[in-house]
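Q: 3D, please:
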Amino acid sequence: MHEDIKLARPGHEKYVENWIVSMENLAQCGIKTICYNFMPVIDWTRTDLNFKLPSGAYALRFDQKKFAAFDLFILKREHAEVEYSAGEIAQAKLVFEAMSEAERTVLTNNIIAGLPGKMTDSYGLDDFRSMLANYKDMNSDALRQNLFAFLSKVLPRAEAMDVKLAIHPDDPPRDMLGLPRIICTADDLNTLFQALPSPSNGITLCVGTYSSRPDNDLPAMAKQFGPRIHFSHLRGVSRDPDEQRSFIEASHLDSDIDMVQVIKELLNEESRRTEKEAEGQKIFIRPDHGHQMMGDIGKSVNPGYSGIGRMKGLAEVRGVIRALSAQK
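A: Alright, predicted model coming up:
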């Protein structure tokens, strides 16, 4: 998604049309479920890409204190301090001062350079500050209206080709770095569907992303938004009990959410679709991220996408699906 679309800059219409053409080309190839996001500047963000677990495997992690240290004392974002309490600033300073230069470099790379969210070459700090500055006058309402304007052009063409769009939540699902985030909660989704009720307007139920904030009830969301779910990422997180904004990407069945109940709700939704149509649309799934483990340790892989950990997660998820399906 080109940044000019999110900013609604003059001339952004050509990028919207390019996006539509790409969508139509995919549809002609039989690919009719499209996952996308509307996150400004950054994609999913973590502070640790190789956090060692007691098992010896490695996981992705988001540490709020480290993130604050980056924001306040490495990036030195203008007016960042107004978004933190005095206690948080003091904690962040301690974390920053305890880090070596090498550790500060790794943290910076993890947040702005090393993740799939980079749209071109890796950002430097000055580039990153410049990109963030583009949104200094953008609030959530304005960004949401830009999303609605984009979808108002795309959805009629999607409907014509029976394409289902599945928006991915903002990860982590809250405002950060002064950037507004608009797909974070059930209320955000209700607002989206009230504004644009098109049957092609749907979601990616990324269980791990939504569950990284404690006020999201994932089984309830899977049930409430069932007809709108076209894709689901079935991973979970374990939040830090002392700092709920910090989390580790957990094993697929051992997180803070009831993955079995989420999968049960998705299977129920698929059954309802089949009752309506002989060929009810399936909900595509993937295990999403996995731990780096066993023979994958030490290999060069995209963060979260090592083979063995993802296959382990997929096997566990498929086992749940098979067991639940046998009960019907």
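Q: only C-alpha atoms from now on, for both contacts and neighbour counts.
A: Will do.
Q: now do the end-to-end distance for stretch 175-186.
A: 16 Å (CA to CA, to the nearest Å).
Q: now do that stretch: distance to the chain's middle.
A: Here the centre of stretch 175-186 is set off from its chain's centre by 11 Å, with CA atoms, centre = their mean, to the nearest Å.
Q: residues near residue 72, how many?
A: Neighbourhood size, residue 72 [other CA atoms under 10 Å]: 21.
Q: please name the nearest non-neighbouring residue to it.
A: Once flanking residues are discounted, residue 72 sits nearest to residue 80: 6.3 Å by CA to CA, 6 or more residues apart in numbering.
Q: next: residue 5.
A: residue 12 (5.4 Å).
Q: now the second one, please; I'll put the structures next to each other:
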Amino acid sequence: MRETWRWFGPPDPITLAEVRQTGAKGIVSALHHLPSGTAWTAAEVAERKAVIEAAGLTWDVIESIPMSEPIKTRSGPWRAHIDAWIDSLRAVAEAGGPRVICYNFMPVLDWTRTALREPLPEGGTAMRFDIVDFAAFDIHLLKRAGAEADYAPDVVAEATRRAADMDEARAQALAANITAGLPGSTESWTLEDVRACLATYDGIDAEALRAHLVDFLREVVPVAEELGLRLCCHPDDPPFPILGLPRIMSTLDDYRAVLDAVPSDANGATFCTGSLGVRADFDPAAFVAALGPRIHFVHLRNTARDAGATGLRVSFQESAHLDGDTDMVTTIRALMAEEARRRAAGRADAEIPMRPDHGHDLLDDIARRGQPGYPLVGRLRGLAELRGVMAAVGHGAS
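A: I've put the predicted structure just below:
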């Protein structure tokens, strides 16, 4: 697999010179300063590409061209926003930008955590999703109507106790963590913003939201085909419903439904083991076996469900890359077998771009306090571990 690194552009406290020292060859980036619904220009794409290439790296993947709420709900200026998305694809192609474009279709909130820097026993910090803290936010801070029905009675009771014990600073910090927004984005949410946005999903269930995604793809995929681009949808994170909203990209069956509805090589999957792996029924090898030819981008990270956690909605923590609930050796073996099949078939995209996703804040990361989940040392540790597994699997295959 081709080793890449997510870089949030010039404001990123991790420089491209530092990225080169990790050994990664490619960059995953986007024009994060442009809000959703805004068309990218070829000039801006070319400028970002030139900056990356001047550092001796290549821009391999766009993550992401933002997906606006009007596109997801098919309301308000949704038509203009889809046109802007298509114009952005054309700008990327005109500027000779990346051929792989990752996006997600999560309603209202993107990836969601209740703690962005939870202390670890051995030192350092990790991101965490605590179902009780999230219920306390949902029921007592956001005050969403009917929220209690989404949680087990013991979770509701403990959430009520925690909410009663929270001071104003703790409540504000929890709300800020949950509404942090898409990594690298200039957008964030207040509680009033979240309430207003939730209201726009009244009457939109999973079937309707999936139909909106399929309708969107039926418009943009032919353009991507024409331009030689490959789109790949990121899974829901966490992969279960939150805030009463539907989730439609949480399982292999979800991906099958969307990819079968628009059967094109330009309509593919971002295989994120950390997001999908929160579910106890996730089988990474089965996912690759089923959808391997249409996996265009890979996020390798790991999560660990809390001991004794049962049911769909669970607490979990970002783990070290080889230590969580997903068998990373089996996952990498399956992906490298898919690459071998592609090479045998003569595919130009036989090498799948991957990046070490998330990581613990370790050593110098703690003082640097960069984008939560995207430290330098923590991701370097993850990349080194994954690189070792790939070397071992590759050696065995030879």
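Q: got a TM-score for the pair?
A: TM-score for the superposed pair, counting by TM-score structural alignment, normalised by the length of structure 1: 0.96. Supporting figures: 327 aligned residues with a CA RMSD of 1.5 Å.
Q: aligned partner of the residue nearest to residue 5 of structure 1 in structure 2?
A: In structure 2, the residue matched to residue 12 of structure 1 (TM-score structural alignment) is residue 78.
Q: so the residue nearest to residue 5 of structure 1 versus residue 18 of structure 1, what's the distance?
A: Using CA to CA, residue 12 of structure 1 is found at 10 Å from residue 18 of structure 1.
Q: just give me the residue closest to the centre of structure 1.
A: When structure 1 is reduced to its mean C-alpha position, the nearest residue by CA atoms, centre = their mean turns out to be residue 171, at 3.8 Å.
Q: what do we get in structure 2 for it?
A: Aligned against structure 2 by TM-score structural alignment, residue 171 of structure 1 finds its counterpart in residue 237.
Q: re the thing from before, nearest residue to the residue nearest to the centre of structure 1 in space, please, no chain neighbours.
A: The shortest distance from residue 171 of structure 1 to any non-neighbouring residue, by CA to CA, 6+ apart, is to residue 44 (4.8 Å).
Q: counterpart of that neighbour over in structure 2?
A: So, by TM-score structural alignment, residue 44 of structure 1 is matched to residue 111.
Q: can you pull the contacts of its match?
A: Counting by CA atoms under 8 Å, 6 or more residues apart in numbering, residue 111 of structure 2 touches 181-182, 236-238.
Q: cool, residue 342 of structure 2 as well?
A: For residue 342 of structure 2, the contact set (CA under 8 Å, 6+ apart) comprises 293, 349-350.
Q: over to residue 74 of structure 1?
A: 104, 108.
Q: aligned partner of it in structure 2?
A: Aligned by TM-score structural alignment, residue 74 of structure 1 pairs with residue 141 of structure 2.
Q: just residue 220 of structure 1 next, same as before
A: Aligned by TM-score structural alignment, residue 220 of structure 1 pairs with residue 286 of structure 2.
Q: number of nearby residues for its match?
A: For residue 286 of structure 2, the neighbour count with other CA under 10 Å is 13.
Q: ranges for the helices of structure 1?
A: 3-7, 13-28, 64-69, 86-98, 101-108, 125-133, 140-160, 186-195, 207-210, 218-224, 259-276, 307-326 (DSSP state H).
Q: closest to residue 240 of structure 1 out of those helices?
A: Residue 240 of structure 1 lies closest to helix 64-69 among the helices of structure 1, at 9.8 Å (CA to CA).
Q: tell me what the closest one is packed against?
A: Counting contacts by 3 or more CA pairs under 8 Å, 6 or more residues apart in numbering; DSSP states H and E, helix 64-69 of structure 1 packs against helix 86-98, strand 243-249.
Q: structure 2: matching residues for the first one?
A: This points to helix 86-98 of structure 1. By TM-score structural alignment, helix 86-98 of structure 1 lines up with residues 153-165 in structure 2.
Q: mean per-residue distance, that stretch versus structure 1.
A: Following the fit onto structure 1, the mean deviation recorded for stretch 153-165 of structure 2 is 1.8 Å by mean CA distance after the TM-score superposition for structure 1.
Q: contacts for that stretch, please.
A: Counting by CA under 8 Å, 6+ apart, 131-133, 135-137, 140, 148, 171 sit against stretch 153-165 of structure 2.
Q: which position in structure 2 aligns with residue 260 of structure 1?
A: So, by TM-score structural alignment, residue 260 of structure 1 is matched to residue 329.
Q: that match and residue 285 of structure 2, how far apart?
A: According to CA to CA, residue 329 of structure 2 stands 10 Å off from residue 285 of structure 2.
Q: so the residue nearest to residue 5 of structure 1 makes contact with residue 4?
A: Yes. Residue 12 of structure 1 is in contact with residue 4 according to CA atoms under 8 Å; the separation is 5.4 Å.
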